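Trainee: The following block contains a protein sequence and its predicted model.
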Amino acid sequence: MTEQRSGFPRRDAEGRILTLGDLLGVSLAGVVIGLLAVAVFDAGFVLIGDGEFGGANGWLAIILPAWLFWDDFRAWEFGAARVVAALAAAAVGMVAGLVVAGLAAGLPPLLSGGLAAAAFTLGFAVVWFHGVHWLARRTG
């Protein structure tokens, strides 16, 4: 773990993201990019006469952060630590996302889903990062 790969997010030699700030920054940027992509598709459907703008599901913005989380999950050694951390992070992320979606229920689906995706991303990233590092120190 002495060597570090260049690029962003910063990773160690095994490919694990080094800091919570890097994980949060890249994953939240992924939510924004995903939300913009969904908005473009939604606008395209509006142009061809299929619905009103904002009707697309904003939860789709979770695709890029989920891909990043999966990549970091695979970088950790096989074992219980990464599975337990991932399950706990998924539970916290889902609860956070669903609470935010419920609070934003009056907004268009694109916006309420986007806010929920951001809440899921924040909850998952914080619990995943701290959980996997703490459990890896305990078991390894």
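Mentor: Sure, I can see it. Please read these numbers as outputs of a predicted model, since none were measured by experiment. Residues are numbered from 1 along each chain as shown.

Trainee: C-alpha from now on. contacts and neighbour counts both.
Mentor: Fine.

Trainee: As a check, name the ranges of all helices in this protein.
Mentor: Counting by DSSP state H, the chain has helices at residues 20-47, 63-75, 80-103, 109-139.

Trainee: what about Asp42, neighbour count?
Mentor: Counted by other CA atoms under 10 Å, the residues lying close to Asp42 total 20.

Trainee: ugh, typo on my part, it should be Val92
Mentor: 22.

Trainee: same question, the one 3 residues further on
Mentor: When neighbours are defined as other CA under 10 Å, Val95 has 17 of them.

Trainee: Use this one as the comparison:
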Amino acid sequence: MSESSKPQAGGFPRRDAQGRVVALGDLLGVGLAGLVIGLLALLLFDWGFATVGAGDFGQANGWLAIILPAWFYWDDFRSWEFGAARVVAALAAVALSVVGGLLVAGLADGLPPLLSGGLAAAAFTVLYAVVWFPGVHWLARRTG
């Protein structure tokens, strides 16, 4: 293991010297934790607005829960040096995760937007990590 690829000491998620997440489980775990925090925040805001009569509970867009995982994924994307590997892996991950999220949202049609959007955001979060992580590592080995 070269000096530049050794994991940094301590902390979660575990990262290498360039700041890249070193394990798919770490990427997925932090992404899902961000999703849960986002969903809880949406529940709180939706409940608050429903309490003051500014709408019905459950009508907030659950897709908003993707903000924290997307921010985290963007941070991991930036930690990779500029090149085709990170761009291709990110485009493939975004395309597949958006399509997967939309499919889940379509299957959850009829549920309140908070729930159907939350399920779609969960699908996006999982699919992005599962495509991005192995994709960028495989492409980086092939091109670099």
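Mentor: Arrived safely, thanks for sending. These numbers were taken from a predicted model, which means no experiment stands behind them.

Trainee: before we move on, the earlier item: out of the helices of structure 1, which one sits most buried?
Mentor: Per-stretch averages of neighbours, counted by mean count of other CA atoms under 10 Å, single out helix 109-139 among the helices of structure 1, with a mean of 21.

Trainee: I would like the range of structure 2 that aligns with that one, please.
Mentor: Aligned using TM-score structural alignment, helix 109-139 of structure 1 spans residues 113-143 in structure 2.

Trainee: follow-up on the earlier one: can you redo the helices of structure 1 as CSV, where the extra columns are distance to Phe8 of structure 1?
Mentor: Formatted as CSV, those follow (distance: least, CA to CA, whole Å):
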stretch, distance to Phe8 of structure 1
helix 20-47, 7
helix 63-75, 12
helix 80-103, 22
helix 109-139, 16
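
Trainee: Run a quick check on Phe73 of structure 1 versus Val84, I expect a contact.
Mentor: No. Assessed by CA atoms under 8 Å, Phe73 of structure 1 is found out of contact with Val84, at 11.1 Å.

Trainee: Spit out the contact partners of Gly54 of structure 1.
Mentor: Applying CA atoms under 8 Å, 6 or more residues apart in numbering to Gly54 of structure 1 gives the contacts 39, 42, 108-111.

Trainee: roughly how far apart are the aligned residue in structure 2 for it and Leu115 of structure 2?
Mentor: Using TM-score structural alignment, the equivalent of Gly54 of structure 1 in structure 2 is Gly58. Distance, Gly58 of structure 2 to Leu115 of structure 2, using CA to CA, to the nearest Å: 7 Å.

Trainee: which residues do these two both contact?
Mentor: With contacts taken as CA under 8 Å, 6+ apart, not a single residue reaches both Gly58 of structure 2 and Leu115.

Trainee: rewinding a little: how close does the match of helix 109-139 of structure 1 sit to structure 1?
Mentor: Following the fit onto structure 1, the mean deviation recorded for stretch 113-143 of structure 2 is 0.4 Å by mean CA distance after the TM-score superposition for structure 1.

Trainee: To Thr2 of structure 1, which of the helices of structure 1 lies closest?
Mentor: Nearest to Thr2 of structure 1 among the helices of structure 1 is helix 63-75; the distance by CA to CA comes to 15.3 Å.

Trainee: Now that closest one on structure 2. Mean distance?
Mentor: So helix 63-75 of structure 1 averages 0.3 Å relative to structure 2 (mean CA distance after the TM-score superposition for structure 1).

Trainee: and the gap between the counterpart of Asp75 of structure 2 in structure 1 and Glu14 of structure 1?
Mentor: The equivalent of Asp75 of structure 2 in structure 1 is Asp71 (alignment by TM-score structural alignment). Going from Asp71 of structure 1 to Glu14 of structure 1 by CA to CA gives 11 Å.

Trainee: still on that earlier bit, what residues are up against the match of Asp75 of structure 2?
Mentor: Under the criterion of CA under 8 Å, 6+ apart, Asp71 of structure 1 has no contact partners.
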